[in-house]
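Participant: Generate coordinates for the sequence data below:
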Amino acid sequence: MVRLSRFHRLALLTASTAVITGGVLSQGSAFAATQWQKITDSPSGITVRLPGKPVVQKYSDHGVNSRDYVVPTGYGALGFSVFDGPGKAPDKPWDLRTGLKAAVDGYNSGDTSARLHSTDVHAGTKDGDRYLEARLIGAEGRVGHIRLVDHGKQSIVVMTVGTGRQRAAVDRDYRQVLDSIKTPHHAPRQVAEPAVST
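Facilitator: Predicted structure coming up:
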């Protein structure tokens, strides 16, 4: 469900930059003046605010189209993905647990020395949409968060990864992205009731 090799490369690049500068980025750094921008995934109409202009990649696999929006940050990387299930039955949910495993595996495929694993996995609902959320921890002090949302015809994934010594920024930015998500109105998922004859 999720390909995150580009996410992985951006996270490693910016984490390396933070290590080189002792975790403090200079005022001249590309990451110093964070300017949050509203990003719209035009096929779905879903909007999210990100701390800069994202690198965008599009994929199509087994009838599912997806778009990844990833921004390098001073601590690693932050991004979201939107997956479309064309012709998806409104009463058939997305498999969020498989999506979580695919996201972590996708990140880990880039470099075995920078492996992540998920912890504190929990499910919930918000605005009628089911979600699955987890904390991410990994080698070399990496930390992060991921949330996968079943939005009916679309699934949304938000993920951030950074260095442990900048955990406060990782946590803050992740929460800010989640709070910024706006989705077009959609009817809550309902299972059709059998017809009753009178």
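Participant: all contacts plus neighbour counts: C-alpha atoms, from now on.
Facilitator: Fine.
Participant: Show me what counts as buried in the longest helix along the chain.
Facilitator: The longest helix of the chain (DSSP state H) is helix 5-20. Going by neighbour count (16 or more other C-alpha atoms under 10 Å), the buried part of helix 5-20 is 5-18.
Participant: Which residues does that helix contact?
Facilitator: The contact list for helix 5-20 (C-alpha atoms under 8 Å, 6 or more residues apart in numbering) reads 24-25, 70-79, 106-110, 161-163.
Participant: Buried only: go through these for me.
Facilitator: Among the contacts of helix 5-20, the ones that count as buried (16+ other C-alpha under 10 Å) are 25, 70-79, 106-108, 110, 161-163.
Participant: Show me those that map onto helices.
Facilitator: 106-108.
Participant: any chance of those residues in CSV, plus distance to Gly141?
Facilitator: Output for these, formatted as CSV (distance: C-alpha to C-alpha, whole Å):
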residue, distance to Gly141
Gly106, 19
Tyr107, 15
Asn108, 15
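Participant: Which of the residues you listed lies at the shortest distance from Arg172?
Facilitator: Tyr107 (21.4 Å; C-alpha to C-alpha).
Participant: Please verify my assumption that that closest one contacts Leu116.
Facilitator: Yes - between Tyr107 and Leu116 there is a contact at 7.4 Å, judged by C-alpha atoms under 8 Å.
Participant: show me where the chain has strands.
Facilitator: In the chain, the strands defined using DSSP state E lie at 37-41, 46-50, 55-61, 64-72, 76-84, 116-126, 129-138, 142-151, 154-163.
Participant: mind putting the ones you listed in JSON lines, distance to Asp171 included?
Facilitator: Compiled in JSON lines, the strands of the chain are given as follows (distance: least, C-alpha to C-alpha, whole Å):
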{"stretch": "strand 37-41", "distance to Asp171": "18"}
{"stretch": "strand 46-50", "distance to Asp171": "14"}
{"stretch": "strand 55-61", "distance to Asp171": "21"}
{"stretch": "strand 64-72", "distance to Asp171": "15"}
{"stretch": "strand 76-84", "distance to Asp171": "11"}
{"stretch": "strand 116-126", "distance to Asp171": "15"}
{"stretch": "strand 129-138", "distance to Asp171": "10"}
{"stretch": "strand 142-151", "distance to Asp171": "8"}
{"stretch": "strand 154-163", "distance to Asp171": "9"}
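Participant: To compare against the first, here's the next sequence to fold:
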Amino acid sequence: MTRRSHFQRLLLLAASTTVIAGGAVLPSSAMAATAAPHTAAVTTVASDHDGHRQHGSPTSAKQWVETTDTASGITFRLPEKPKVEHYTKAKGRASGRFYTVENDHGIVGFLVIDASGAQLNLNDCLLSFVDGYNAESHSSSEVLTSTGVHKTTVNGRPALDARLSAPDGTVGSARFIHDGDHYVVALSLGPKEKEKPMSESYQQLLASIHMPDAGATRAG
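Facilitator: Alright, predicted model coming up:
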């Protein structure tokens, strides 16, 4: 297994844990139903290094893929067509979708959790995510920690930013956003020697996020 594939597996586990944590505080009636898998609309767009769309030849700029999460209407862009992991509503978990791209720099991902009526706060989301990642760490050198945690807002919505790192040189970033009926996580993770290009991709992802509702929400 390559190191990037190792990141991919651990991030999938972390996303699963975050979805389960989100579902744990949903009303019991909401957890009882099973949701059908949602598809996502995917459009390839050309962008420059700042993430701006280009209208010329697609080969003249790096190809980024614009995706709409159908269930929430949230759109975002990733460096290529993402792999999608679906989570359906079941006892003890919410539904959600985890979109990931694995490349030479590491992993960039975008998680959407359907959490209507949930009261989970953003700090709990961060703790659940880190715990999920660390649950399958093989040694203390792989244990992920969060630093530089601070609150911010995204278009009036409460958000939480964190820096991620492990003793083995794994580095990354995460942003948790509460968007009314959804919790959103944007993240990046990779080896320290690839930190600069991974950070650039992560910043482009953050800049591309578009929430369909203009109204601000309040997190618990």
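Participant: Need the TM-score between these chains.
Facilitator: Remark: TM-score between the superposed chains equals 0.73 [TM-score structural alignment, normalised by the length of the first structure]; 161 aligned residues with a C-alpha RMSD of 2.3 Å.
Participant: Ser201 of the second structure matches what in the first structure?
Facilitator: When the first structure is aligned by TM-score structural alignment, Ser201 of the second structure is paired with Asp173.
Participant: so what's the residue nearest to the spatial centre of the first structure up against?
Facilitator: Geometric centre of the first structure, nearest residue: Val158, 2.0 Å, by C-alpha atoms, centre = their mean. Counting by C-alpha under 8 Å, 6+ apart, Val158 of the first structure makes contact with 78-81, 146-148, 174, 177-178.
Participant: Can you turn the buried part of the residues you listed into a ChimeraX selection?
Facilitator: Under the burial definition 16+ other C-alpha under 10 Å, those of the contacts of Val158 of the first structure that qualify are selected in ChimeraX by:
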select :78,79,80,81,146,147,148,174,177
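Participant: Adding distance to Pro51 of the first structure, write the contacts of Val158 of the first structure out as JSON lines.
Facilitator: Shown next, in JSON lines, are these (distance: C-alpha to C-alpha, whole Å):
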{"residue": "Leu78", "distance to Pro51 of the first structure": "8"}
{"residue": "Gly79", "distance to Pro51 of the first structure": "9"}
{"residue": "Phe80", "distance to Pro51 of the first structure": "12"}
{"residue": "Ser81", "distance to Pro51 of the first structure": "15"}
{"residue": "Ile146", "distance to Pro51 of the first structure": "17"}
{"residue": "Arg147", "distance to Pro51 of the first structure": "18"}
{"residue": "Leu148", "distance to Pro51 of the first structure": "20"}
{"residue": "Tyr174", "distance to Pro51 of the first structure": "10"}
{"residue": "Val177", "distance to Pro51 of the first structure": "9"}
{"residue": "Leu178", "distance to Pro51 of the first structure": "13"}
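Participant: just the contacts of Val158 of the first structure now: which is nearest Ala187 of the first structure?
Facilitator: Using C-alpha to C-alpha, Leu148 comes nearest to Ala187 of the first structure of those, at 19.0 Å.
Participant: roughly how far apart are the closest one and Ala139 of the first structure?
Facilitator: Applying C-alpha to C-alpha, to the nearest Å, the value for Leu148 of the first structure to Ala139 of the first structure is 23 Å.
Participant: next one: Asp61 of the first structure
Facilitator: Taken as C-alpha to C-alpha, the span from Asp61 of the first structure to Ala139 of the first structure is 30 Å.
Participant: go on, Ser109 of the first structure?
Facilitator: For Ser109 of the first structure, the distance to Ala139 of the first structure equals 14 Å [C-alpha to C-alpha].
Participant: what sits against Leu189 of the second structure?
Facilitator: Leu189 of the second structure neighbours (C-alpha under 8 Å, 6+ apart): 7, 106-108, 164, 170-173, 198.
Participant: Correct me if wrong: Phe129 of the second structure contacts Ala21.
Facilitator: No - Phe129 of the second structure is beyond contact range of Ala21, at 9.0 Å (criterion: C-alpha under 8 Å).
Participant: okay, the two: which has more neighbours?
Facilitator: Phe129 (24 against 20; other C-alpha atoms under 10 Å).
Participant: The more buried one maps to what in the first structure?
Facilitator: Using TM-score structural alignment, Phe129 of the second structure lines up with Ala103 in the first structure.
Participant: re the thing from before, for Asp61 and Ala139 of the first structure, indicate the residue with more neighbours.
Facilitator: Per other C-alpha under 10 Å, whichever of Asp61 of the first structure and Ala139 has more neighbours is Ala139, with 13 against 8.
Participant: mind checking what the more buried one lines up with in the second structure?
Facilitator: Per TM-score structural alignment, the equivalent position to Ala139 of the first structure in the second structure is Pro167.
Participant: Isn't that match up against Val143?
Facilitator: Yes - the pair Pro167 of the second structure / Val143 is scored as a contact, 7.2 Å apart, by C-alpha under 8 Å.
Participant: check contacts around the counterpart of Asp129 of the first structure in the second structure.
Facilitator: By TM-score structural alignment, Asp129 of the first structure lines up with Arg157 in the second structure. Neighbouring residues of Arg157 of the second structure by C-alpha under 8 Å, 6+ apart: 177-179, 216-218.
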